[in-house]
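predicted model and sequence follow; I will ask about them next.
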Amino acid sequence: MVRLVLVLGDQLTDSLSALQQADKHTDVVVMAEVAAEAEYVPHHPKKIAFLFAAMRKFAVHLRAEGWQVAYTKLDDPENAGSIPAELLRRAQDCGAQTVLATEPGEWRLIHALQDVPLTMTLLPDDRFLATHKEFEDWAEGRKALRMEYFYRDMRRKTGLLMDGDKPAGGKWNFDHDNRKPAKPDMFRAGPPKIEVDPILTEVLELVAARFPDNFGTLHPFQFQTDRAGALHALEHFVTQSLPDFGTYQDAMVEGDPYLYHAVIGLYLNAGLLTPLEVCKRVEQAYLDGLAPLNSVEGFIRQIIGWREFVRGVYFLEGPDYPRRNALNHQRKLPAFYWGAETRMNCISQAVGQTRDLAYAHHIQRLMVTGNFALLAGVNPAQVHEWYLAVYADAYEWVEA
């Protein structure tokens, strides 16, 4: 009996649970570029191009591995427009009644799949280190959810930067060492260059034609779009920027969008890299004496601490979490978030960089655009939707 195996645009991982439980000899992988996902917020053109190109290349990879892949491009005349509709169309084509899928990362898509009139099996997304049950058990009975304590449990679970049952270097957190201002004359490599190939060229042409009015600059395009490129970006960061990442991770320099940041969040969130492989590679640099502990610990904390924590909170709190407004802030998002002029240089720089790159590092997001929105009393739903739209690494569980 033929089953459909759904692979979403943020599930581009060979070890995906749905692929691990599928049979490449009988099952059909379904992948689709659909308007419902590309248009539910006005995504940055670079974000759309990154995901479509990465999806197409992953489909090529799966076919080379022996999988049968039913892939729908955005401009396919038969494109049904949404993931559920594409599943129904492919089910009719293949005579399938069953869908095997890894749980989506957003409540919106989970509910959409549950409404599909096919037999749907949703498997846990084991690319994350903490299961929903583990996070629920950790959170139960606590007066407040503190990332730091969760992070320590993740260190113990993974064994990362551990000396027996103690943290390497005698401390769990070296953030106190990571607050120096960057010096303008310091060398900063930035992310590696990319090679534009026929798949990416075709996608860029499609996005330019289909989304000409979306906020954001499409060219020049600077993201890697397959696993090999993502691994190259990781290695480039480890060898070129990691040694100074920790010390200067909270710095901002006008005109320098990257400093010593890795710029691999979009590859992690799309599945081209996995969190444990990234953390182990970074840890190895410390073990080899090539990067200091404050840099390595600070980086690993972002992934097994903050990244896992915000996902845990998102699923713990439930589908209404992104729409909550505890402070009852009601102001509209100012027009300068979408590129209108402002005399506030920090906002102008952060938004201009976001427009050009679909990227800003965490200090720009937290302490500039995020902090202003909080102090100004902007409705958090509008702030959330802005972040979701403009950054290439943004998903609802990340931004909620």
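Nice, I can see it. Nothing here was measured: the structure is a model prediction, and the numbers come from that model.

okay, CA-based contacts and neighbour counts for the rest of this
Fine.

quick one: contacts for residue 352?
Applying Cα atoms under 8 Å, 6 or more residues apart in numbering to residue 352 gives the contacts residue 339.

and the next element down the chain from the helix or strand hosting it?
Element membership for residue 352, per DSSP states H and E: helix 345-357. Using DSSP H and E, the helix or strand that directly follows helix 345-357 along the chain is helix 362-363.

give me the contacts around that following helix.
250, 251, 252.

the nearest residue to the second one once chain neighbours are set aside and residue 187, how far apart?
So that's residue 251. Leaving aside its chain neighbours, residue 251 sits nearest to residue 181 (5.0 Å; criterion: Cα to Cα, 6 or more residues apart in numbering). Separation of residue 181 from residue 187 (Cα to Cα, to the nearest Å): 14 Å.

likewise residue 304?
Distance, residue 304 to residue 187, by Cα to Cα: 28 Å.

which of those two has more neighbours?
Using other Cα atoms under 10 Å as the criterion, residue 304 and residue 187 rank with residue 304 on top: 24 against 11.

for that one, which residues are in contact?
129, 151, 154, 155, 275.

mind running it again at 7 Å?
151, 154 (Cα atoms under 7 Å, 6 or more residues apart in numbering).

now do it against residue 70, distance only.
Counting by Cα to Cα - residue 304 and residue 70 are separated by 34 Å.

now swap in residue 379 and tell me
Per Cα to Cα, residue 379 is found 41 Å from residue 70.

what kind of secondary structure is residue 273 in?
Secondary structure for residue 273, judged by DSSP: H, G, I helix; E, B strand; the rest coil, is coil.

ok, and the closest non-adjacent residue to it?
Residue 273 sits nearest to residue 267 (Cα to Cα, 6+ apart), 5.7 Å away.

isn't that neighbour right next to residue 275, touching?
No: using Cα atoms under 7 Å, residue 267 makes no contact with residue 275, being 10.0 Å away.

higher neighbour count, the two?
residue 267 (28 against 19).

you'd agree that one is in a strand?
No: using three-state DSSP, the assignment for residue 267 is helix, not a strand.

show me where the stretch 51-200 of the chain has strands.
According to DSSP state E, counting those that start in this stretch, the stretch 51-200 of the chain carries its strands in the segments 68-72, 98-102, 119-123, 162-163, 166-167.

let's have those in TSV, adding mean neighbour count.
Putting the strands of the stretch 51-200 of the chain into TSV (neighbours: other Cα atoms under 10 Å) gives the following:
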stretch	mean neighbour count
strand 68-72	19
strand 98-102	23
strand 119-123	16
strand 162-163	14
strand 166-167	16
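
A further structure is provided below for comparison with the first:
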Amino acid sequence: MKYALILGDQLSTGLSCLRELDKSTDLIVMAEVSAEARYVKHHKQKIALLFCAMRHFAKTLQNDGWQVHYHHFDAESAQHSLLDVVAALTHQHKPSNLIMTECGEYRLHHDIISNWQHRLGIPVTVLDDDRFLCSKQRFADWARDRKQLRMEFFYRDMRRSTNILMDGKQPVGGAWNFDSSNRRPYRGEPPLPALPAYSYTDDDKAVFDLVDKHFPDHPGDLSRFNWPVTRDQALTALADFVEQRLPWFGDFQDAMTQGEPFMFHSLLSTSLNCGLLNPREVCDAALAAHRAGKVPLNATEGFIRQILGWREYVRGLYWLMMPTYAANNALNNSRSLPSYYWSGETDMNCMREAFNNTFDHAYAHHIQRLMVTGNFALLAGITPGEICDWYLAVYADAYDWVELPNTLGMVMHADDGLLGSKPYAASGNYINKMSDYCKHCRYSVKTSTEHDSCPFNSLYWHFMSRHRDRFSSNPRMTMIYRSYDKMADSKKQALTQHATKLLENLDNL
């Protein structure tokens, strides 16, 4: 007898390890364990989502004729880790070997390949995860001998190899991306569509009770839980997005609006990242809508770029660069994460809005993550490891392979420009341009050095000043330093003094 361990982000019937098993003789193992739920303080909705989705998937496998051993979470259990569960079953059933599809986090992957075979006393076979459109090896081949690993060039290569949005050898529409068309602020039209509301079984509700009882100190709550936890629900989410929000996604993908956490975004990343959806079918659904004339090209391309481009790119970069990548701190940041990242209590309205979305829904869209909470952490010089752990904990779609490159590289520029050619730093003017947040804030976005000035403004120039030696020769930043050099010395001094005061009192903003 062989057996396979299926993880919480591997809820796909096409999983590579399943193809190596025999339904009549072999065993599938799934487990809810404390070690995986607690290695960071995962949002309650994230834990509930995975436990519910795992239980539904186990039933799907059983209905398909598989033998499944499912270890339910038990706070009193002596089996705290996945290895504990597997070891107990190995002792009981004496299988010939353990087969796994490779996991998505270096932490667990390293433990499996380094320790499990010795601890279990049987062979452990780890197979490629072929649910992605680019294998680890293919990405490594693409990256070999390149001086710069820019996502744009990887994305073009993926477009060619998959024939997605291609017209022969040329991109559909004559351009590789339409980013310049995707930066409109939202002014109330068209109306924002409601999300589908999902129904939950008694077993799902029992999971909610379990999470409330055993994870009381974790962030968030379950009162607004509305995530797909089954394959059918995930397909409903995909169809609803393509019909109701994708047509407007391109225009408004960078927009933010007070009290509107979802805008025209897909919210499909939780289903993609745990395996309820696969990336090709999501891209195909968007393509089909475009071909039918229902979705404009800028929206179709902008959405597909996030999946075929960014999602595949950050995974490839993660596995190419780990484990040393996680220790990068190119800007030598050392400040602690302010307390409001966990409480949400701050007078900065844009930050408060992003935190409210985060704690209410285990979600914030990419501009809130990158240009609000991330931008602030960058300007304030927060230690990369602290902000990376925060993003990993509080978002339902966060797994180390996707979260770490996005946060450490894209948000914090801690990888010295490996992922992005310039830091995503911005003053309050960007937030004011792309949102109505500033109208609801006690801080003034129009000033920089007054007691009630938007903190982003002086912190932006302080960031540019303290990192001048690193960035002034960057051709994409010369205009910034030209503007800074035109300021009067008194203005520069006032900016520095105000920003220094803010940095000394970060927890009180």
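That came through, no problem. As the structure is a computational prediction, the values presented were derived from the model and not from experiment.

neighbour-wise, which one of the contacts of helix 362-363 of structure 1 leads?
Going by other Cα under 10 Å, residue 250 tops the contacts of helix 362-363 of structure 1 with 20 neighbours.

in contact with that residue, which residues?
178, 179, 363.

narrow the residues you listed to just the buried residues.
178, 363 (16 or more other Cα atoms under 10 Å).

thinking again about what came up before, the strands of the stretch 51-200 of structure 1: which one's closest to residue 110 of structure 1?
strand 119-123 (8.8 Å; Cα to Cα).

what does the helix ranked longest in structure 2 rub up against?
In structure 2, taking DSSP state H as the definition, the longest helix is helix 44-63. Helix 44-63 of structure 2 has contacts (Cα under 7 Å, 6+ apart) with 8, 11, 32, 37, 68, 204, 207-208, 211, 218-222, 225, 227, 229-230, 362, 395-396.

repeat the analysis, applying 8 Å as the threshold.
Here helix 44-63 of structure 2 has contacts from 8-9, 11, 13, 30, 32, 37, 67-68, 70, 203-204, 207-208, 211-212, 215, 218-222, 225, 227-230, 274, 361-362, 394-397, using Cα under 8 Å, 6+ apart.

now do that helix against strand 67-71, angle only.
Put simply, helix 44-63 of structure 2 runs at 160 degrees to strand 67-71, going by axes from the mean of the first three to the mean of the last three Cα atoms, to 10 degrees.

buried stuff in stretch 327-340 of structure 2?
328, 329, 330, 331, 333, 335, 336, 337, 338, 340.

counterpart of the fifth one in structure 1?
Spelled out, that is residue 333 of structure 2. Under the alignment (TM-score structural alignment), residue 333 of structure 2 pairs with residue 329 of structure 1.

wait, that match touches residue 381, no?
No: contact criterion Cα atoms under 8 Å: residue 329 of structure 1 and residue 381 do not qualify, at 9.6 Å.

dump the residue contacts of the equivalent of the residue nearest to residue 273 of structure 1 over in structure 2.
Aligning on TM-score structural alignment places residue 267 of structure 1 opposite residue 271 in structure 2. Contact analysis of residue 271 of structure 2 by Cα under 8 Å, 6+ apart lists 228, 229, 234, 277, 397.

now residue 269 of structure 2
By Cα under 8 Å, 6+ apart, the contact set of residue 269 of structure 2 is residue 397.

what about the residue positioned nearest the centre of structure 1, distance to residue 235 of structure 1?
With distances taken as Cα atoms, centre = their mean, residue 269 lies nearest the centre of structure 1, 2.9 Å away. Residue 269 of structure 1 sits 18 Å away from residue 235 of structure 1, going by Cα to Cα.

what of residue 23 of structure 1?
Separation of residue 23 of structure 1 from residue 235 of structure 1 (Cα to Cα): 33 Å.

so between these two, which is more surrounded?
The neighbour comparison of residue 23 of structure 1 against residue 235 (other Cα under 10 Å) goes to residue 235, with 18 against 15.

which residue in structure 2 aligns with that one?
Under the alignment (TM-score structural alignment), residue 235 of structure 1 pairs with residue 239 of structure 2.

cool, and residue 289 of structure 1?
Here residue 289 of structure 1 is matched to residue 293 in structure 2, going by TM-score structural alignment.

which residues in the stretch 201-350 of structure 2 form helices?
With DSSP state H, counting those that start in this stretch as the criterion, the stretch 201-350 of structure 2 has helices at 202-214, 231-244, 246-252, 269-274, 279-291, 297-304, 312-321, 340-343, 349-361.

with structure 1 superposed, average distance for the first one?
In this case it means helix 202-214 of structure 2. Its matched residues in structure 1 lie on average 0.8 Å from helix 202-214 of structure 2 after superposition (mean Cα distance after the TM-score superposition for structure 1).

then the second one?
When structure 1 is overlaid, helix 231-244 of structure 2 sits 0.3 Å from its aligned residues on average, using mean Cα distance after the TM-score superposition for structure 1.

same question, the fifth one
In the superposition with structure 1, the aligned residues lie an average of 0.5 Å away from helix 279-291 of structure 2, counting by mean Cα distance after the TM-score superposition for structure 1.

quick one: that helix to helix 297-304, angle?
Using the same axes, to 10 degrees: helix 279-291 of structure 2 against helix 297-304 is 180 degrees.

how about residue 3 of structure 2, nearest residue that isn't a chain neighbour?
residue 27 (4.6 Å).

list the contacts for that neighbour?
Contacts of residue 27 of structure 2 (Cα under 8 Å, 6+ apart): 1, 2, 3, 4, 66, 67, 68, 69.

what of residue 71 of structure 1?
Residues in contact with residue 71 of structure 1 (Cα under 8 Å, 6+ apart) are 30, 31, 32, 59.

compute the number of surrounding residues for the residue nearest to residue 104 of structure 2 when sequence neighbours are not counted.
Leaving aside its sequence neighbours, residue 104 of structure 2 sits nearest to residue 401 (Cα to Cα, 6+ apart; 6.0 Å). By other Cα under 10 Å, the residues close to residue 401 of structure 2 number 20.

which element is residue 401 of structure 2 on?
If you go by DSSP H and E, residue 401 of structure 2 is part of helix 400-404.

which is the next helix or strand following that helix?
Using DSSP H and E, the helix or strand that follows helix 400-404 of structure 2 in sequence is helix 428-434.

whereabouts in structure 1 does that next one align?
Helix 428-434 of structure 2 maps onto no residues of structure 1, going by TM-score structural alignment.

okay, and the helix or strand just after that helix goes to which residues in structure 1?
Counting by DSSP H and E, the next helix or strand C-terminal to helix 428-434 of structure 2 is helix 455-466. Against structure 1, there is no aligned range for helix 455-466 of structure 2 (TM-score structural alignment).
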